[in-house]
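J.: only geometry, no sequence info:
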């Protein structure tokens, strides 16, 4: 018997096996790319917002230092002994903030230098008001430089939103500069009132320069806050900012009117519309309005930054959820394709076994009968009988004589 050769089971074609895998990869690749890009962008934006909130915290600590230093300077220039308690407390609070976040904002070195200058200021009024004016001027310059460093190191100056950008510009640059220069303007007017007419003439350009230096940041501060209110979507920001802003604007306008030159200076008076007393009072009013305005600006800026962080967290959560759903759907598709591939493989193996069974059965392809049965008719087929002559009974060789008369009569 000839045994049929064993055939290997039929397998799906290579394209049929690779195409589902390519389809799954083609679906996962863009989903992964979009998720990574969105994660990277939101991570950068969120990190910037977190650093900006650190800057807001640092600026909140520097605000009392600025106000206390300006007050101490005015007292020293006027020959009074001012209490250092407010300045000392403000310096200690700012030092604790710098200890926590100064390294992250890269402000630690500048704060260390400023604090050394602050602690070196004399507790009592200097005998020379002119020297006090110069000494405090150096310290306030360092303080303004620290404000700029906080603005730069925290990323506030790179804020992408219009409302928060105007707020940070107002509170980190314009307001400190307006406070310091307004204090210098009033202090220089106090010093000029003690000088002779000739000295007052020489001090005229300095006063004019300080007047511009004081009014420019104050005007820019008002413009920034109004631009922030106009561009924001927060209803609370406008309601909270406008009231103290109006008070500050009126105080600045009063200071500008009193510091405007009206004629040649005279001995014992300041070269302006108002005397040193009126100018100092106007500066105090502007400083009081700034003291109320500063925390409002910082609170509004902090609220905007917190809302931005919350929004970015929601976007990250939604992106992660969408990516997870996409992965599950692709995994389900992959499972369906894998199940289809396995069914096709089992079907191919079954067909192969069926072919093997049909090839080994009798009568099947390649089957031959046993050797001893060769030449015989197949089972169930009758062989033709040999032709035979029928003879009546008794007509054999022995019965011929008996039937002879009958045959003769026929």
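T.: That came through, no problem. This structure is a prediction, so every number in the text was calculated from the model and none was measured.

J.: can we go C-alpha only for contacts and neighbour counts from here?
T.: Fine.

J.: so what does the helix or strand in which residue 345 is found touch, helix or strand wise?
T.: Using DSSP states H and E, residue 345 falls within helix 276-360. Applying 3 or more Cα pairs under 8 Å, 6 or more residues apart in numbering; DSSP states H and E, we find helix 276-360 packed against helix 14-78, helix 162-169, helix 175-193, helix 235-259.

J.: in the shortest one, what's buried?
T.: I take that to be helix 162-169. Residues of helix 162-169 classed as buried by neighbour count (16 or more other Cα atoms under 10 Å): 163-169.

J.: Redo the residues you listed as JSON lines? Include distance to residue 92.
T.: Formatted as JSON lines, the buried residues of helix 162-169 follow (distance: Cα to Cα, whole Å):
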{"residue": "163", "distance to residue 92": "32"}
{"residue": "164", "distance to residue 92": "29"}
{"residue": "165", "distance to residue 92": "29"}
{"residue": "166", "distance to residue 92": "29"}
{"residue": "167", "distance to residue 92": "26"}
{"residue": "168", "distance to residue 92": "24"}
{"residue": "169", "distance to residue 92": "26"}
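
J.: One more to weigh against that first structure:
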């Protein structure tokens, strides 16, 4: 009896089966890296825009402080009672804003020093107008420095947008500089007649310096706003800014002409000069909220766009991950579907299709089946023909 040798099970082809999954994972890693990097960049831009909005809020609170301080300086130099009520209200409002956002903008320490100086100003006009002019000048310098600090720490000074950059430059730098310089120009014109004749030449030089200090930021402010009005797609900034901008420009031109004494009229007309300054200040009061509102609108629009970009990046990354996972899974399942039972059939292995007998295993008792055992023939060989059997019996 010929017993066929036991068949050796073929080891499953694990590397070939896992190859689609490995390729899908290898492609998924750079996709995930790009999605994470894109999300981080968008998130950083969004944080910058949110911080810029805090800077806009702070600048909005500093505007009334600047105006009230300039008015208090003019009253102190002219010997009139100082209007402390408006200044105190503006200081309290700015202090509330600093309490809320000062830590993030790193302005709390500088605001505390400025507030101490503001509260230390005398409630009554000083007997010496020159001392009042100097004392208020130091405080206004600190106030202008705080404007610059807010623009720097909030990121407004590095704003990437064209319209928003010109707007923040105009409302955060040029406008307060022009307001302070205009007030000093008028106050110096008031002080000049009270000075000795020997100091008139020096006073004229100071007046020319202050005139330039007032005209330069005023001209830059007009240029910034005119650029935005001409190039901006928003109709709000144009309609809301054109009228006060024209008034401001005329007032600045009048200030320049009235503060320039000549040989025929060496004295400055203080009444007309003060009227021109009031006109410029009123135009500034109208311009500031329009500029700040437009700047805040542009920043909110940018934040909304960044939120949409972030959603698109995450959605694209999720779709790419699902496609790669589906591709790897389909390749792995296709390989398993081609191998019945989870493995392939070895070449030359007997199957039911070839008609070759198979070895039947013993019964559960461990004994062979009863009856004569069949003679197994080698695979592929037919049994002996019947015509040879008599010959074999005679032998």
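T.: It's in. Just so it is clear, the model here is predicted, and its values are computed rather than measured.

J.: closest to residue 345 of structure 1 out of the helices and strands packed on helix 276-360 of structure 1?
T.: helix 14-78 (10.7 Å; Cα to Cα).

J.: Pick the most buried one from the helices and strands packed on helix 276-360 of structure 1.
T.: Neighbour counts (mean count of other Cα atoms under 10 Å) averaged over each of those peak at helix 175-193, with a mean of 25.

J.: can you give me how far that helix is from the chain middle?
T.: Distance of helix 175-193 of structure 1 from the chain centroid (Cα atoms, centre = their mean, to the nearest Å) equals 42 Å.

J.: Average separation of the next helix or strand after it from the aligned part of structure 2, please.
T.: Where DSSP H and E defines the elements, the next helix or strand beyond helix 175-193 of structure 1 is helix 197-231. Following superposition, helix 197-231 of structure 1 is found to deviate from structure 2 by 1.1 Å on average (mean Cα distance after the TM-score superposition for structure 1).

J.: List the buried residues in helix 197-231 of structure 1.
T.: Buried residues in helix 197-231 of structure 1, counting neighbours by 16+ other Cα under 10 Å, are found at 197, 200-201, 203-204, 207-208, 210-215, 217-222, 224-229.

J.: now stretch 79-86 of structure 2
T.: So for stretch 79-86 of structure 2, counting by 16+ other Cα under 10 Å, buried means 79, 82-84, 86.

J.: What residues does residue 72 of structure 2 make contact with?
T.: Residue 72 of structure 2 sits next to 82-84, 87 when contact means Cα atoms under 8 Å, 6 or more residues apart in numbering.

J.: average distance between the helix holding residue 345 of structure 1 and structure 2?
T.: Mean for helix 276-360 of structure 1 is 2.1 Å (mean Cα distance after the TM-score superposition for structure 1).

J.: What's residue 292 of structure 2 aligned with over in structure 1?
T.: In structure 1, residue 292 of structure 2 lines up with residue 298, judged by TM-score structural alignment.

J.: ok now do the closest residue to its match other than its chain neighbours, which residues does it touch?
T.: Nearest non-adjacent residue to residue 298 of structure 1, counting by Cα to Cα, 6 or more residues apart in numbering: residue 56, 6.5 Å away. With contact set as Cα under 8 Å, 6+ apart, residue 56 of structure 1 has these partners: 298, 301-302.

J.: do you know how far the spatially closest residue to residue 358 of structure 2 that is not a sequence neighbour is from residue 172 of structure 2?
T.: In space, residue 358 of structure 2 comes closest to residue 350 once its chain neighbours are excluded; the distance is 7.4 Å by Cα to Cα, 6+ apart. Distance, residue 350 of structure 2 to residue 172 of structure 2, using Cα to Cα, to the nearest Å: 91 Å.

J.: tell me which element residue 104 of structure 2 is part of?
T.: Going by DSSP H and E, residue 104 of structure 2 is in helix 84-105.

J.: Contacts made by that helix with the rest, please.
T.: 51, 54-55, 57-58, 61-62, 64-65, 68-69, 72, 107-108, 111, 115, 123, 150, 153-154.

J.: ok and it relative to helix 14-78, angle-wise?
T.: 160 degrees (axes from the mean of the first three to the mean of the last three Cα atoms, to 10 degrees).

J.: returning to that earlier point: most widely separated two among the contacts of residue 72 of structure 2?
T.: Across the contacts of residue 72 of structure 2 (Cα to Cα), the longest gap, 9.4 Å, separates 82 and 87.

J.: about what we covered before: trace the residue nearest to residue 298 of structure 1 over to structure 2, please.
T.: In structure 2, residue 56 of structure 1 lands on residue 56 (TM-score structural alignment).

J.: residues touching residue 309 of structure 1, list them.
T.: 46, 49-50.

J.: Arrange those residues in TSV, one row each, with distance to residue 327 of structure 1 as further columns.
T.: Shown next, in TSV, are the contacts of residue 309 of structure 1 (distance: Cα to Cα, whole Å):
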residue	distance to residue 327 of structure 1
46	25
49	30
50	31
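
J.: picking that back up, average distance between the helix holding residue 104 of structure 2 and structure 1?
T.: Relative to structure 1, helix 84-105 of structure 2 is 0.5 Å off (mean Cα distance after the TM-score superposition for structure 1).
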